[in-house]
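coordinates only, sequence not included:
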């Protein structure tokens, strides 16, 4: 009886924490819920992947996986701080029609296109977790980026609601700014709870387009992934990749996705792309359908008809069990089979598509 009461007590406590602690976000209601329920990508009470998708292969050996995850063998985290470049605010506000990109680690990017500055999946917390004291910790950088280091942006783009893409503390700070938010269906509820005014939020379903200006548009497109910030709300909000189009350049921001035939469909419909920013990291043989291997990343870029690929979703957090530099090394090894340029800028480096893309192996000195 005592054990039963203890278990019930713990369940109630867990429920209250998830319900009341703000970083877990909020469930969509009223108008947002109505839009979700009308989506062709929503059925049986949840969003559906574009193809049938298992979250993992068979029975994942939990204790073996945890032992591997907690191990720092095989260079799974950098042994010294990664040398990153300071953010040059003034560079983003110079009068120039050049399109420029600055990767800040993982999936956070500053993208300047036709004079407008877009910030993707801004995550600056040390841990990607609902709690600041729990969860995997960010790799040590020579300079810790913060929202205060960034120039003023014209749009914040959120791909999905996982903690390594939607950061409560960063959003709270952005609530004091003026930039609008663009995201996928359902995520606006989280943003509103964290102080973003409803009129600043636009939610899109796959195939819908938002016009930032009469030259710059962003279209939500399918991805093979999932969503959820709590124990019971998986698939309750939509996840998306994004086509970013300007007057002369077209980019693809893939965010998180397993490989699927839809990349070829997207390439035929929206391509070719000047560059595709695709996940390259946090893959595992235990979950091969929701994250791509580096070789699949390259195939996805080819399917998209991309001239170049910028590997993202690596070099900041250990969210899987591979060595931290393995993703980019495998991608470069596979690139010999495809005529696609691999851009490897240093973290914090600004580069343009009108110049030769950066291709230095900056991570090599971090592991020697």
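Received, thanks. Here the structure is a predicted model, which means the values were calculated and not measured.

rest of the way, CA atoms for contacts and neighbours
Fine.

and the closest residue to residue 312 other than its chain neighbours, how far from residue 141?
In space, and not counting its chain neighbours, residue 312 is closest to residue 279: 4.8 Å by C-alpha to C-alpha, 6 or more residues apart in numbering. Counting by C-alpha to C-alpha, to the nearest Å, the gap from residue 279 to residue 141 is 20 Å.

before we move on, back to that, burial check on the residue nearest to residue 312, number of neighbours?
Residue 279: 28 surrounding residues under other C-alpha atoms under 10 Å.

OK, contacts around it?
Contact partners of residue 279, counting by C-alpha atoms under 8 Å, 6 or more residues apart in numbering, are 107, 254, 255, 256, 257, 291, 292, 297, 311, 312, 313, 314.

same check, this time on residue 136
127, 128, 129, 317, 318, 319.

go on, residue 179?
Residue 179 touches 153, 154, 155, 156, 200, counting by C-alpha under 8 Å, 6+ apart.

and which of those is nearest residue 176?
residue 200 (11.8 Å; C-alpha to C-alpha).

hmm, that closest one is touching residue 180, no?
Yes: with contact defined as C-alpha atoms under 8 Å, residue 200 reaches residue 180; the gap is 4.5 Å.

turn the contacts of residue 279 into JSON lines, including distance to residue 230.
Output for the contacts of residue 279, formatted as JSON lines (distance: C-alpha to C-alpha, whole Å):
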{"residue": "107", "distance to residue 230": "21"}
{"residue": "254", "distance to residue 230": "24"}
{"residue": "255", "distance to residue 230": "20"}
{"residue": "256", "distance to residue 230": "18"}
{"residue": "257", "distance to residue 230": "20"}
{"residue": "291", "distance to residue 230": "20"}
{"residue": "292", "distance to residue 230": "24"}
{"residue": "297", "distance to residue 230": "28"}
{"residue": "311", "distance to residue 230": "28"}
{"residue": "312", "distance to residue 230": "25"}
{"residue": "313", "distance to residue 230": "22"}
{"residue": "314", "distance to residue 230": "24"}
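
next up, a structure to set beside the first:
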């Protein structure tokens, strides 16, 4: 009961303010004739160089991966504001910092962990539509994906598929998948992506769980924010480090922090707590600087 009151109090403090900001911002955009999403396109030039494994954090849960020359993009959210669309208005949260990129390389695969607005952003996906791009998403979320992609695959828990030589397996994290109050049937996934020379875990959103114990990975991508007061659905940094140690993982890329004001903890608290939790192993934390590429 105490936890439920804390969650309700957190929402009451923040959401009316965000709603007011959303309306004011949408009116300003309408007066200027501006669009609601960040301008971003897909490059038509040469593909990126072939890497064993490279990763670039693009804010929140979006990570651009290069596995042996194949590009994988996780939970892309490039809009300036996320939330419910009402005509030209978007009622929701605004990015704390501008998107650090304006053009993406050709994308082979997009992974969508679940349908929450901060992970499945339809305006962003519409800008990334390409017949050469495939999308893997959670159960009962396919209809939310814009049309025009080469293929959209709903991948249930404990199932796997192969995309251009990559094996992608879906796992069950500790979270939930509803986009609204009326669609709690929607799924929510973590993914293990296995390339020829490296394996990556993209945990998506999860509370503390032993689901990842024994999952080998060269790179583990975990969310470290939105735990105060949402600890029942989002692990805190110390819990993330414990899950990472149990895998075992070689390197940890932290996401889901300092991009949107989803919870009550200060923007930079998750990273500082994670570094303290890692102690002498903090060098295994990689890719935490926005738009900086890490290579294995």
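That came through, no problem. Given the structure is predicted, the values throughout are model-derived calculations rather than measurements.

returning to what we had before: turn the contacts of residue 136 of the first structure into CSV, including secondary structure.
Listed next are the contacts of residue 136 of the first structure as CSV, based on DSSP: H, G, I helix; E, B strand; the rest coil:
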residue, secondary structure
127, strand
128, coil
129, coil
317, coil
318, coil
319, coil
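
quick one, which of those are buried?
127, 128, 129, 317, 318, 319 (16 or more other C-alpha atoms under 10 Å).

tell me which two of those sit farthest apart.
129 and 318, at 12.6 Å, using C-alpha to C-alpha across these.

sorry, back to before: ok, and the most crowded of the contacts of residue 179 of the first structure?
residue 156 (21 neighbours).

tell me which residues of the strand or helix carrying residue 15 of the second structure come out buried.
Assigned by DSSP states H and E, residue 15 of the second structure falls within helix 2-32. If you call a residue buried by 16+ other C-alpha under 10 Å, then helix 2-32 of the second structure has these buried ones: 7, 10, 18, 19, 21, 22, 25, 26.

ok, of those, which one's closest to residue 289 of the second structure?
Distances from residue 289 of the second structure to the buried residues of helix 2-32 of the second structure, taken by C-alpha to C-alpha, are shortest for residue 18, at 26.2 Å.

who are the contact partners of that closest one?
91, 92, 93.

the first one is in contact with residue 83, isn't it?
To tie it back to what came earlier, the one meant is residue 91 of the second structure. Yes: counting by C-alpha under 8 Å, residue 83 is a contact partner of residue 91 of the second structure at 5.2 Å.

and the contacts of residue 279 of the first structure, which are buried?
By 16+ other C-alpha under 10 Å, the contacts of residue 279 of the first structure give 107, 254, 255, 256, 257, 291, 292, 297, 311, 312, 313, 314 as buried.

measure whatever residue of the second structure lines up with residue 255 of the first structure to residue 175 of the second structure for me?
Residue pairing (TM-score structural alignment): residue 255 of the first structure is matched to residue 204 of the second structure. Residue 204 of the second structure is 9 Å from residue 175 of the second structure, where distance means C-alpha to C-alpha.

same thing with residue 288 of the second structure?
In terms of C-alpha to C-alpha, residue 288 of the second structure sits 23 Å off from residue 175 of the second structure.

over to residue 97 of the second structure?
With distances taken as C-alpha to C-alpha, residue 97 of the second structure is found 26 Å from residue 175 of the second structure.
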